[in-house]
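*Asks:* the following comprises the amino acid sequence and a computationally predicted model.
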Amino acid sequence: MSALSTLSPQGLWTWFETICSIPHPSKREIALRDHIQQWAENKGLETVIDGVGNLVIRKPASAGLEHLKGVIIQAHLDMVPQKNSGTDHRFDRDPIQAYIDGDWVTAKDTTLGADNGIGMASALAVLGDDSIEHGPLEVLLTIDEEAGMTGAFGLQAGLLQGDILINTDSEEEGEVYMGCAGGVDAELTLPVGREAVPADHVSLQLALTGLKGGHSGCDIHTGRGNANKLLGRFLFSHAAELGLRLSKFKGGSLRNAIPREAFVDLVLPAANVAELERLVAHYSDVLSNELQAIETDLSLSLSAIDMPAEVFAAADQTRLLALIHAGPNGVIRMSDAFPGVVETSLNMGVITTKEDSVRVMCLIRSTVDSGRSMVENMLQALADLAGAELKLSGAYPGWQPDPTSPIMAVVRETYQGLFGKLPNIQVIHAGLECGLFKEPYPALDMVSIGPTIRFPHSPDEKVEIATVEKYWQLLLAVLKAIPAK
């Protein structure tokens, strides 16, 4: 990984190496936060850890620039922990194995954490380089963005002193974001009874693996397969004719990542195994044809497992498979106001089995409150039909676009001056923390920028090296172009 520090800008990439070396999955980012705080205090910078665990670092203005508006560079400390099957990696213990792959930096068999590690590294590189000119500066590093936005929810009024916030969590160089979707977690819980395994049955596991997965906001429109939905589709179609009885359904790992894998433990009459194998092979061909341009590595397989003690009650299994197959997923509506941008979506992210219930975790996103409400009601209707309970939690607001934003104008003009073209001013379907910042700081002028990151929230995550350099140039030029108070 030491090769990363040979890249430009060196200060940024050196910091990114350090970030990769210290485990920081969501809810386990305190070691990284404390390392950064100690470094800042050793430099003589003021640091504050607030009541929920966010870190603020303050650096005085460069000489002669004390009159400029104060700027807050913001990033989140945590990363999404996703790995390929069979990979021996513990995110709470092991460093990320980042390496250069042509024009990109990626990681070996895991998420890279460029989301939002590159943004964090850029903020720390600015703090560490006294030759960079800027006005009064704060860096805000929030906790737990990926698993609930705990840090942003807990941010209190009176902590931040700046007038302008530059969010670094965007993932497309050349695009400048002025708004984002809000969201809410939706949990469907279906009670299931248990019955004895019928006689003369054999036990197998049906597994769908090898899908690309990805970010449930940025990648939801790409047509990538959702392992939960695809396995549910097969089971709904063939469970009755084959006499399949399920004992466990497990799919996905995060509500904000498109599920790459799903596994079902089942039993069936021994006489029907050959037909199951034939139908699985046929369905594998169907999926390969339907998803041929996207899911080139999908694998549908059967393997023998130990016989379970019990299986789902027949009526409950029927309701479960109907719920999964009928449940909405993917893009619900595209935006009229912002062509090419998803307005409302849902990701059926995680399915888990307990002794007496099956839980389906979804994430609803929408740039308009009415769209989110519509999908909430769709899930409530589905729950009513299936006999499930719907629980909504963790709702966070969208970031309402402000076309008159002064910092947006500064970024647009600065970008054009640097690169000879205007950036694309856009709204992102991902859930940035900016909407939550507006509640305690309603006057804060905000913008979001970043380099090009592909496939975040998946082991294919990578960041384009050349765009990191362009993002860095833009960030430094914007800091010099901040207007006076």
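*Replies:* That came in fine, so what should we check first? On a predicted model such as this, the values are computed, not experimentally measured, just so you know.

*Asks:* from here on, contacts and neighbour counts on C-alpha atoms
*Replies:* Fine.

*Asks:* which stretches in the stretch 351-485 of the chain count as strands?
*Replies:* Assigned by DSSP state E, counting those that start in this stretch, the strands in the stretch 351-485 of the chain fall at 357-366, 389-396, 424-428, 445-448, 453-454, 462-464.

*Asks:* go on, the stretch 1-150 of the chain?
*Replies:* Going by DSSP E, counting those that start in this stretch, the stretch 1-150 of the chain shows strands at 46-49, 55-59, 71-76, 98-101, 104-107, 137-142.

*Asks:* and those strands: which comes nearest S2?
*Replies:* strand 98-101 (8.5 Å; Cα to Cα).

*Asks:* please compare the first structure with the one that follows:
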Amino acid sequence: MIFMHPKTLEILKMFEEINKIPRRSKNEEKLALWLMEWAKNHNFEAKTDALNNVLIKVPPTPGYENSPAIVLQGHMDMVCEKCRDSGHDFSKDPIICIYEGDWLRGDGTSIGADNGIALAIGLVLAESGIKGEIEHPPLELLFTVDEETGLTGASGLEEDFFEGRILLNLDSEDEGIFILGCAGGQNSRIFLPLQWESFDYGKGSGFGLFRISAEGLEGGHSGVEIHRQRANGIQLLARMLSALKEKVGKENLRLVFFSGGSVHNAIPNYAEAFIVLSRNNEKQAEDFVSGLQKSFRGEYAVSDPEITLQLKEVENGIIFEASGGKITRKEVPSDRVFSVETEEKLYGVLLGMPHGVHRVSDTIPGLVETSNNLATVRTGEKEVRIVSSQRSSVMSRLAEVTEKVETVAKLAGARVEHECGYPAWEPDLQSGLLMKCRHAYSGTFGKEPEIKVVHAGLECGVIGSKCECIEMISFGPTIKDPHSPAERVYIPSIEKVWVFLENLMKSYR
């Protein structure tokens, strides 16, 4: 392991303890209990609410009794993504931490630095105050639940759950950058009616059951990475199936099952389907899929150079669907296929559905203003369920792109439900907190931090809409490829965040 600042070692040790506790979205109970026990062991006042949000109150160190309370805020849950060949079970297995030079990553899984590293920093800061190793004002450690599936923990906070009106959100992923605003968001759930037809593809029928897939995609955070124009596994598979059907003849290929993506805020890095294919067309189909893989790799040579398309006959149609770290085993029907009408409507929805960047900001160079992520597809008994996740820093344009998603779905006869969205966080460039943070950062490192507004959703927008007169800023250590198995945290950046925080705390005396 590389040489580290002593506090970096403490933070990483704390992070590893947190990573022993399963904490996928909506399943943070064990971590909340662990945090409450941690607070009890340190004689800190603590409480939870009905949602399992946790607040730990840390008294000021001597000389800071009259300083304003500072809220250190992060979220408990993590996006549970893994490589397709990983056997990791996010419901019970600890996250394995692997150190590689200056980087810390998981073992074929997302590592949960988003946002477990925030919890670790807050807890170590509180312990350091007790030991007399750091000075700080009164602190409130606010750890919310279910951020990754819609910011519902922050949305459910009671107005008087915390008292401070200075909030440091530790959920940003580029050290040296202060975030002052973020996009709002809206998820849409689409339900396409599914009609089945009987179809015999048993022995002697001349047909076989095949698995066809698009894998090896980069995926990533649908807010942070959407501007990179990475391939969407769902749309690649829909393109492949639609083109293959035309190639071999509609009567020689029928759809049995379609699944793709894992969570609403990750770009789908895979999709798979089961099809019934005429054995007379198997070689033709294999050659076509091979050629299409070459074409797709050419289209996405920069963003997704390892796109892999596979077509393979299987005896039993068994599929393992991952959603939020939970694995569901399904067996596809053995004697029926999608009706021709349903199949055509599904391809129409998936190929016609918007995905990616819709508009960049007119006022902030380089900022994605509006986007959407065609996130997941699941085959049920009576319907195909599709999720699209929209984001925008302009709420009227968020409504516009949501309407586009709904229009495409309704043209295919699908039903659409919109989840409760969350508001954008509008930047305040005259914030006194921003000035104090800039001064502390430049005084520590001899250079100015960058000030940005981001396309990702942050809890600051929700919290700010609930609390009057609150000043907020977001920052954190450098994390690459969040919401994907390639997620990793840059270890030296943790030290920089710590040293900056140490000097910022002192400035409130």
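*Replies:* Happy to help now that I have it. It should be emphasised that the depicted structure is a prediction, and the values quoted were computed from it without experimental measurement.

*Asks:* in a markdown table, list the strands of the stretch 1-150 of the first structure along with mean neighbour count and distance to A430 of the first structure.
*Replies:* Formatted as a markdown table, the strands of the stretch 1-150 of the first structure follow (neighbours: other Cα atoms under 10 Å; distance: least, Cα to Cα, whole Å):
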| stretch | mean neighbour count | distance to A430 of the first structure |
| --- | --- | --- |
| strand 46-49 | 16 | 27 |
| strand 55-59 | 21 | 23 |
| strand 71-76 | 26 | 14 |
| strand 98-101 | 18 | 24 |
| strand 104-107 | 21 | 21 |
| strand 137-142 | 25 | 17 |
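
*Asks:* please name whichever of those strands is nearest to L444 of the first structure.
*Replies:* strand 71-76 (9.8 Å).

*Asks:* gap between that closest one and the chain center?
*Replies:* 19 Å (Cα atoms, centre = their mean, to the nearest Å).

*Asks:* likewise for stretch 451-459 of the second structure?
*Replies:* That offset, for stretch 451-459 of the second structure, works out to 14 Å (Cα atoms, centre = their mean).

*Asks:* can you give me the helices in the stretch 301-450 of the first structure?
*Replies:* 314-326, 369-386, 406-419, 434-437 (DSSP state H, counting those that start in this stretch).

*Asks:* what's the most buried one of these?
*Replies:* helix 434-437 (a mean of 23; mean count of other Cα atoms under 10 Å).

*Asks:* with the second structure overlaid, how far apart is it on average?
*Replies:* Its aligned residues in the second structure lie a mean 0.8 Å from helix 434-437 of the first structure after superposition (mean Cα distance after the TM-score superposition for the first structure).

*Asks:* for the stretch 151-300 of the second structure, what spans make up the strands?
*Replies:* Under DSSP E, counting those that start in this stretch, the stretch 151-300 of the second structure gives strands at 166-169, 177-182, 184-193, 196-198, 207-215, 253-260, 271-278.

*Asks:* which residues touch the aligned partner of M361 of the first structure in the second structure?
*Replies:* Applying TM-score structural alignment, one finds that M361 of the first structure aligns to V387 in the second structure. V387 of the second structure sits next to 187-190, 264, 374-377 when contact means Cα atoms under 8 Å, 6 or more residues apart in numbering.

*Asks:* before we move on, what about K47 of the second structure?
*Replies:* 36, 54-56.

*Asks:* of the residues you listed, which stay in contact in the first structure?
*Replies:* Mapped onto the first structure and checked by both residues aligned by TM-score structural alignment, their matches' Cα atoms under 8 Å, the contacts of K47 of the second structure keep the contacts 54-56.

*Asks:* so which of these comes closest to G443 of the second structure?
*Replies:* I56 (29.8 Å).

*Asks:* what residues are up against that closest one?
*Replies:* Contacts of I56 of the second structure (Cα under 8 Å, 6+ apart): 36, 39, 44-47, 140-142.

*Asks:* what's the distance between it and L142 of the second structure?
*Replies:* I56 of the second structure is 7 Å from L142 of the second structure, where distance means Cα to Cα, to the nearest Å.

*Asks:* before we move on, back to that, need the strands of the stretch 351-485 of the first structure in CSV (columns: distance to A121 of the first structure).
*Replies:* Output for those, formatted as CSV (distance: least, Cα to Cα, whole Å):
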stretch, distance to A121 of the first structure
strand 357-366, 28
strand 389-396, 26
strand 424-428, 22
strand 445-448, 15
strand 453-454, 15
strand 462-464, 13
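
*Asks:* sorry, back to before: for V468 of the first structure, which of the helices of the stretch 301-450 of the first structure is the nearest?
*Replies:* Per Cα to Cα, nearest to V468 of the first structure of the helices of the stretch 301-450 of the first structure: helix 406-419, 14.1 Å.

*Asks:* what's the closest one packed up against?
*Replies:* Secondary-structure packing of helix 406-419 of the first structure (3 or more Cα pairs under 8 Å, 6 or more residues apart in numbering; DSSP states H and E): strand 175-180, strand 445-448, helix 465-481.

*Asks:* got a markdown table for those, with distance to K212 of the first structure and mean neighbour count too?
*Replies:* Formatted as a markdown table, those follow (distance: least, Cα to Cα, whole Å; neighbours: other Cα atoms under 10 Å):
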| stretch | distance to K212 of the first structure | mean neighbour count |
| --- | --- | --- |
| strand 175-180 | 24 | 24 |
| strand 445-448 | 26 | 24 |
| helix 465-481 | 22 | 20 |
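
*Asks:* can I get these in a markdown table including distance to D109 of the first structure?
*Replies:* Below are those laid out as a markdown table (distance: least, Cα to Cα, whole Å):
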| stretch | distance to D109 of the first structure |
| --- | --- |
| strand 175-180 | 28 |
| strand 445-448 | 29 |
| helix 465-481 | 19 |
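
*Asks:* of all the ones you listed, which one is nearest S303 of the first structure?
*Replies:* Comparing those by Cα to Cα, helix 465-481 comes nearest, at 41.7 Å.

*Asks:* return the mean post-superposition distance for that closest one against the second structure.
*Replies:* Looks like 1.3 Å for helix 465-481 of the first structure (mean Cα distance after the TM-score superposition for the first structure).
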